[in-house]
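J.: quick one: sequence plus predicted model below, questions after.
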Amino acid sequence: MTAAPLVTAEERALVEKAMRDAVERLDPWTRRIAAYHLGWADAEGASVTGGGGKALRPALALLSARAAGAPPEAALPGAVAVELVHAFSLLHDDIMDGDRTRRHRPAAWTVFGSPAAILGGDALMTIALEVLLDAGTPAAHRAAHDLVEATRRLIAGQARDMEFESRDDVSLDECLAMAADKTGALLACSCAIGATLAGAPPALVDVLAVFGAELGVAFQLVDDLLGIWGSPETTGKPVLSDLRARKKSLPVVAALAAGTAESRRLAELYARPAPRPEDELRETARLIEAAGGRSWAETEAARRLERAEAELARGRMDDGVRAELRDIARFVTARDH
């Protein structure tokens, strides 16, 4: 899928400068880990270009300020804060999941060691709050509160995701609730934080937050599909990576709950200890699809996106901003971007 960048070159430069200024507050060693993880530097600390992510959360934060009739600059502290929290979560996720690559190069923990990477993530979370609280306004304090709540939910979702790996009775409702916390909470915060900082009416903030929450679940469903059937060129991770880690992702849980012969065979394979041979991983992917897990996840992702767009239609905002938010949602939930 081709689409315009999520943020303009000027907005990306604005956010990156503010993020670099924030990261500059860290001690030299932790700053080096953060710069590597954020794609600004190589393992030796030398500057590199083109290594960052899509800047989804900053783009949503800037647009939410525009939805409130404010300039995007009003959302800048929020855009920086949500991206730093996202970076913190990825640093820790890679360690917990044992993922050795991130954005097509070695994950930070494989370069600097797990203890250093954990500290790097902690540091990013801390300065995210500093950036918001530095403004010292009531709106900034509300935004900081919302970010802390979203981070608490993100952590709870990640904890449940890890818990599911050792359980064989995970329900689909539990898995959807986990996705709403792990992914939806921070996206909801990202979609509302700019409007909060701009002093928008609570009704608009709520609309933007619900839009982001539904988008977050759709995004997680698509990510789960890519974790099984995505190409390494798209995901930056080895093929079948989620199955190798025996993750109870949404397509897997939907397939296990289908009550078919394929479901029962899938449960047998998931009960086997890792590591598992490649032919068994391929059979696992085939069983998930045969039991309906893939089609359910695709249908549910489309349904969540539809609900997100319906919520967006309720909000009182400029039609152009509404269209940009809708286009971003469609772009990031497509499986060929």
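T.: Arrived safely.
J.: only C-alpha atoms for contact and neighbour calcs from this point on.
T.: Noted.
J.: neighbours around Ala245, how many?
T.: 15 (other CA atoms under 10 Å).
J.: what's the answer for Ala310, then?
T.: Neighbour tally, Ala310, other CA under 10 Å: 14.
J.: residues of the strand or helix carrying it that come out buried?
T.: In this structure, Ala310 sits in helix 293-314 according to DSSP states H and E. Residues 293-298, 300-302, 304-309, 311-313 are the ones in helix 293-314 that count as buried (16 or more other CA atoms under 10 Å).
J.: what sits against Leu63?
T.: Pro72, Cys191, Gly194, Val321, Glu324, Leu325 (CA atoms under 8 Å, 6 or more residues apart in numbering).
J.: before we move on, what about Arg304?
T.: Applying CA under 8 Å, 6+ apart, the residues contacting Arg304 are Glu214, Leu215, Val217, Ala218.
J.: whichever strand or helix holds the third one packs against which elements?
T.: Secondary structure from DSSP H and E places Val217 in helix 202-229. Contact analysis of helix 202-229 by 3 or more CA pairs under 8 Å, 6 or more residues apart in numbering; DSSP states H and E lists helix 172-179, helix 185-197, helix 241-244, helix 250-256, helix 293-314 as its packing neighbours.
J.: mind listing what's buried in it?
T.: Result for helix 202-229 [16+ other CA under 10 Å]: buried residues 204-229.
J.: figure out how far it is from the centre of its chain.
T.: Taking CA atoms, centre = their mean, to the nearest Å, the mean C-alpha location of helix 202-229 is offset from the chain mean by 9 Å.
J.: just checking, next helix/strand downstream of that helix?
T.: Per DSSP H and E, the helix or strand that comes after helix 202-229 is helix 232-235.
J.: which residues are contacting that next one?
T.: With CA under 8 Å, 6+ apart, helix 232-235 has contacts from Arg103, Leu226, Gly227, Pro238, Val239, Asp336, His337.
J.: circling back: for the contacts of Arg304, which one is nearest Ala135?
T.: Nearest to Ala135 among the contacts of Arg304: Leu215, at 28.8 Å, using CA to CA.
J.: ok, second structure coming up, stack it against the first:
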Amino acid sequence: MTALPSAVQAPPSAPELLDRCRVLVRPALTEAVGRLHPWVAEMAGYSFGWCEVGGAPAGASGGKGVRQALAVLGARAAGADGRAGVPAAVAVELVHAFSLLHDDIMDGDATRRRRPAVWKAYGTGPAVLAGDALFALAVETLAAAPGGARSLRLLSAALSDLVRGQADDLLFAARPFTGPERVTPVEYRVMAEHKTGALLGCAAALGASLGGAPGPAVAALDRAGRHLGVAFQLVDDVLGIWGDPAVTGKPAGGDLRERKKTFPVLAALDSPAAARRLPALLDSPGREAEAADLIEAAGGRAAALAEARRLTAEARTLLTRPPLAEDAVGGILRLVDHLAGREL
């Protein structure tokens, strides 16, 4: 097992830190998934990119591992060995996978990380079952960890927020782009904190809790993680409209083609001129480039990036307040710079 670097070593870069945390967590995550029913375990392995349909080994990416890294660094921020945060990392990674399986079904998304989504590969019913199994396994994993029982409240609160955020996201799709019933940027930000930020905050807070951190430090890490989650979502929104497909793996203007109510779109609609023209462009296939230009001219891109910068700055401030281990905080900040730097 690869250990995290000690304080006397040169600090690792963010990609190195993500890699080392994934290596640290992977054996425990693999062991946990192996406790599932073999068919369900295969679906879980497929969702993580470990195997193909039928169980043949695969080399697909299982994601960046940001939540895993935050859990490990949360434990280190509390002054504990990073291994103390591994059960938290496993639990949060399982919850994240569960949420993706169900989200893809609810949103009708046929692909995930350049492969067929689990529900397309195995069927809707099996994918729901696999998601339920991952959720149950996350609770079991955390409850079995030393001090995990008292940390279940943190996970429960994050799950409640995640469900609330997903409910709002689904309801947003049926609301108009303009008029008194339209979705506002403020509402979107609250939804993003619940759907995306809550689990990132929970990851860092759970790691700190298992590492023995006092309540104020756990709360500060939770809040900082929530801010970072929203900031990352806003950056993703920008990339979903203007990102390079060779980098993002998604078609240019894909979010506009799907008429998604992302932050840049909602912020642009605050402009009367954009509010008059943009809905018609979004309803016209093939005019995504025009819509993107209008959103940028109306300030939607700038507003999203400014809000992301503000939230990132608030997260940095939160991380300097409680008595946290400097090397772990430095690692978290390097992750912030690396991920936010995709567009900021």
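T.: That came in fine, so what should we check first? Everything quoted here is computed from the prediction, not taken from an experiment.
J.: re the thing from before, what does the following helix or strand past the helix holding Ala310 of structure 1 correspond to over in structure 2?
T.: Moving toward the C-terminus from helix 293-314 of structure 1, the next helix or strand (DSSP H and E) is helix 319-332. Alignment of helix 319-332 of structure 1 against structure 2: residues 326-339, by TM-score structural alignment.
J.: mean deviation, the matching stretch versus structure 1?
T.: Compared with structure 1 after fitting, stretch 326-339 of structure 2 has a mean deviation of 1.2 Å; criterion: mean CA distance after the TM-score superposition for structure 1.
J.: with stretch 312-319 of structure 2 instead?
T.: Per aligned residue, stretch 312-319 of structure 2 averages 0.8 Å (mean CA distance after the TM-score superposition for structure 1).
J.: that older thread, ok, of the contacts of Leu63 of structure 1, which come out buried?
T.: Buried, going by 16+ other CA under 10 Å: Pro72, Cys191, Gly194, Val321, Leu325, out of the contacts of Leu63 of structure 1.
J.: could those be laid out in CSV, adding distance to Leu62 of structure 1?
T.: Below are the buried ones among the contacts of Leu63 of structure 1 laid out as CSV (distance: CA to CA, whole Å):
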residue, distance to Leu62 of structure 1
Pro72, 5
Cys191, 8
Gly194, 6
Val321, 10
Leu325, 10
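J.: just name the closest of these to Asp161 of structure 1, please.
T.: Cys191 (23.7 Å).
J.: give me the aligned partner of that closest one over in structure 2.
T.: Cys191 of structure 1 maps onto Ala204 in structure 2 when the alignment is built from TM-score structural alignment.
J.: does that match touch Asp222 like I think?
T.: Yes - with contact defined as CA atoms under 8 Å, Ala204 of structure 2 reaches Asp222; the gap is 6.2 Å.
J.: ok, which pair from the contacts of Leu63 of structure 1 is furthest apart?
T.: Gly194 and Glu324 (15.0 Å).
J.: with the contacts of helix 232-235 of structure 1 in mind, which one is nearest to Leu147 of structure 1?
T.: Nearest member of the contacts of helix 232-235 of structure 1 to Leu147 of structure 1, counting by CA to CA, is Arg103, at 25.1 Å.
J.: trace the closest one over to structure 2, please.
T.: For Arg103 of structure 1, the residue aligned by TM-score structural alignment is Arg113.
J.: tell me how far the closest residue to that match other than its chain neighbours lies from Ala127 of structure 2.
T.: Closest residue in space to Arg113 of structure 2, ignoring its immediate chain neighbours: Ser61 at 7.4 Å, by CA to CA, 6 or more residues apart in numbering. As for Ser61 of structure 2, its distance to Ala127 of structure 2 is 19 Å (criterion: CA to CA, to the nearest Å).
J.: what does Ser263 of structure 1 align to in structure 2?
T.: So, by TM-score structural alignment, Ser263 of structure 1 is matched to Ala275.
J.: check contacts around the aligned partner of Pro216 of structure 2 in structure 1.
T.: Here Pro216 of structure 2 is matched to Ala203 in structure 1, going by TM-score structural alignment. The contact partners of Ala203 of structure 1, by CA under 8 Å, 6+ apart, come to Gly315.
J.: to which residue of structure 2 is Gly45 of structure 1 aligned?
T.: Using TM-score structural alignment, Gly45 of structure 1 sits opposite Gly55 in structure 2.
J.: all helices for the stretch 51-200 of structure 1, in order.
T.: 56-67, 76-97, 108-112, 114-133, 138-164, 172-179, 185-197 (DSSP state H, counting those that start in this stretch).
J.: what helices and strands are in contact with the shortest one?
T.: It refers to helix 108-112 of structure 1. helix 28-37, helix 76-97, helix 114-133.
J.: buried deepest among these, which one?
T.: helix 76-97 (a mean of 24; mean count of other CA atoms under 10 Å).
J.: identify the residues contacting stretch 126-142 of structure 1?
T.: 22-23, 25, 77-78, 80-82, 84-85, 143-144, 196-199.
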